[in-house]
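> For reference, the sequence and a predicted model appear below.
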Amino acid sequence: MPPTLSAGLLLLLAYLLGALSGSLLLGRLRDVDIRQHGSGNAGGTNALRTLGWRFALQVVAFDVGKGALAVWLALRLAPADAMVTPDVLAYGAAGAAVAGHVWPLWHGFRGGKGAATAVGALLLLWPLSVPLLVAVWLLVLGLTGYVGLATVLAAASLPLWGWLLGIDGTRMLFAIGVALFLAFTHRANLQRLWRGNESRFERARLLHRLRMRA
């Protein structure tokens, strides 16, 4: 098989893996489509609101896993004589998996927002970034209670961490792409936040309560 065709098939496979929505597939086992409940989004946050934290953890694990699997397959099966290096193909597979999650072929192109799948890809492509992202996410969530804002700001920190750590150009382009893409998929959250009617998880505002007591 020509190496260009092999690379294209790996990208297609990554998209199809990404298009397997954890919340929708696991929700079917409970005869629930979470897009008909809560915010209508097929992601981890709405899974938490709809069916509780155990279900949400299963959804997040599924979506993180498919992102990691898409990258792993691209790295392992990348043709040696393709026009792009295996690393570049792996970043492309990560982007394809995230796009599949947001616009899933199997679920009428109505998916989630891509954060968990991106984290799964980063576990293989840039492992050090994941604890840094989680730290920013927990900090913002603990102070504000806004999951969408925490996700957007955590993603926005990626290029900054990359600059501080001196990462290569390909990884930096991916970091910037993830930051911009997650801001785009969370645009409705940002608009509601601007209008003052974004949903807030009050129980998550642990740092805010500690600060108020100090």
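Sure thing, it's come through. Numbers count the residues shown, from 1 in each chain.
> C-alpha from now on. contacts and neighbour counts both.
OK.
> any chance you could map the strands in the chain?
With DSSP state E as the criterion, the chain has no strands.
> Against Ala70, how distant is Ala155?
20 Å (Cα to Cα, to the nearest Å).
> These two: who's more crowded?
More crowded of Ala155 and Ala70, by other Cα atoms under 10 Å: Ala70, with 31 against 27.
> The more buried one is in contact with Ala94, isn't it?
Yes - with contact defined as Cα atoms under 8 Å, Ala70 reaches Ala94; the gap is 6.6 Å.
> Summarise which helices and strands the biggest helix by length in the chain is packed against.
For the chain, the helix with the greatest residue count under DSSP state H is helix 53-77. Here helix 53-77 touches helix 3-18, helix 22-29, helix 44-51, helix 86-102, helix 115-125, going by 3 or more Cα pairs under 8 Å, 6 or more residues apart in numbering; DSSP states H and E.
> buried sites along it?
For helix 53-77, the neighbour count (16 or more other Cα atoms under 10 Å) marks 55-56, 58-75 as buried.
> Over to stretch 164-184?
Neighbour-count burial for stretch 164-184, counted by 16+ other Cα under 10 Å, picks out Arg171, Met172, Phe174, Ala175, Ile176, Gly177, Val178, Ala179, Phe181, Leu182, Ala183.
> here's the one I want to compare it with:
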Amino acid sequence: MGTFTMSPLSLSQMGWATALLFASFLLGSIPFGYCIGRLRGIDLRTQGSGNIGATNAWRILGARWGCGIFVLDFLKGALPAIGGLHFSPALSVPMTDLLGSLAGLAAILGHNFTPWLRGRGGKGIATSAGVLLALTPWAFLVVLGTWASLFLLCRIVSLASLGAALIFPIATGLLYPGRSVLLAFSIFASLLAILRHRSNIRRLIQGQESRFGRKNQNDLSGA
């Protein structure tokens, strides 16, 4: 069980850790949805919700491309977090938790605010899911179950994503007691996901959020 005691990094390790975080941000910043859309002759920023994530890609490009983009966005969150967790076997659990969390967070921020599209990225749900699986696999299962249950009930992606974001810190606290770094990450990641869904929250309150699968040329929803 982790504690607040962290083994310090050597100067060399600090350099490698910095490189890891930079590489994580760059990997996260790759706008797969935008790139694949353009290869298909479509700019996702001008279609549907205007989002470059997997949900809008599914709507505009079809299920096959939407699933592919989800997997790519998922992996660009999971791989950096795994790299942080396995940075060095000599480090304490809290330190590897910290490196994994920071690398995962860097990837999420890269996706949400990609510099290649002037900061106009996605909402980070698929990328965050990859980080969750790497850092907190048991909490990931709870979050996935919550998302799936809400989606099946309402068919609204944003509502399912918001519910999953809210349950994540609770699941992490219960399933990973004493892992304070992971709990802190889960709270921050949850708040970030909620903030990225501000427009969706407004539409949910107004009863204007579209259900997934409904054909609507004026659909402005999405995750």
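Perfect, thanks for sending it. What you see is a predicted model; the values in this text were computed from it and never measured.
> ok, and the closest non-adjacent residue to Phe70 of structure 2?
Closest residue to Phe70 of structure 2 apart from its sequence neighbours, by Cα to Cα, 6 or more residues apart in numbering: Ala54 at 5.0 Å.
> quick one: the one you found and Pro94 of structure 2, what's the gap?
To Pro94 of structure 2, Ala54 of structure 2 is 33 Å away according to Cα to Cα.
> overlap in contacts of Ala70 and Ala94 of structure 1?
Ala14, Ala121 (Cα atoms under 8 Å, 6 or more residues apart in numbering).
> corresponding residues in structure 1 for stretch 29-49 of structure 2?
Stretch 29-49 of structure 2 corresponds to residues 19-39 in structure 1, going by TM-score structural alignment.
> still on that earlier bit, Ala54 and Pro94 of structure 2: which is more packed in?
Ala54 (30 against 22).
> looking at it, the more buried one is touching Arg64, isn't it?
No - using Cα under 8 Å, Ala54 of structure 2 makes no contact with Arg64, being 10.4 Å away.
> Name the nearest residue to the alignment partner in structure 1 of Asp97 of structure 2, ignoring sequence neighbours.
Under the alignment by TM-score structural alignment, Asp97 of structure 2 pairs with Asp87 in structure 1. Nearest residue to Asp87 of structure 1, sequence neighbours excluded (Cα to Cα, 6+ apart): Leu75, at 6.8 Å.
> likewise Gly100 of structure 2?
Setting aside the residues directly before and after it, Gly100 of structure 2 is nearest to Gly84 in space (Cα to Cα, 6+ apart), at 3.8 Å.
> Quick one: residues contacting that neighbour.
Contacts for Gly84 of structure 2 (Cα under 8 Å, 6+ apart) come out as Leu20, Thr96, Asp97, Leu98, Leu99, Gly100, Ser101, Leu102, Ala103.
> Quick check: the farthest pair among those?
Taking Cα to Cα as the measure, the contacts of Gly84 of structure 2 reach their widest spread between Leu20 and Asp97, a distance of 14.1 Å.
> what's around the nearest residue in space to Leu102 of structure 2 that is not next to it in sequence, how many residues?
Spatially, and ignoring its direct neighbours in sequence, Leu102 of structure 2 is nearest to Leu21 (7.0 Å; Cα to Cα, 6+ apart). Residues contacting Leu21 of structure 2 under the criterion other Cα under 10 Å number 23.
> I figured Leu21 of structure 2 hits Leu109, correct?
No - using Cα under 8 Å, Leu21 of structure 2 is not in contact with Leu109; the gap is 11.0 Å.
> and the residue nearest to Asp87 of structure 1, what pairs with it in structure 2?
Matched across to structure 2, Leu75 of structure 1 falls on Leu85, judged by TM-score structural alignment.
> do the same with Val119 of structure 1
When structure 2 is aligned by TM-score structural alignment, the residue opposite Val119 of structure 1 is Ala129.
> what does Trp163 of structure 1 give?
Trp163 of structure 1 maps onto Gly173 in structure 2, by TM-score structural alignment.
> tell me the contacts of that match?
By Cα under 8 Å, 6+ apart, the contact list for Gly173 of structure 2 reads Arg179, Leu183.
> Now do the contacts for Gly120 of structure 1.
Counted by Cα under 8 Å, 6+ apart, Gly120 of structure 1 has contacts Asp63, Val64, Gly65, Lys66, Gly67, Ala68.
> If anything else comes up later, I'll come back, but that's it for now.
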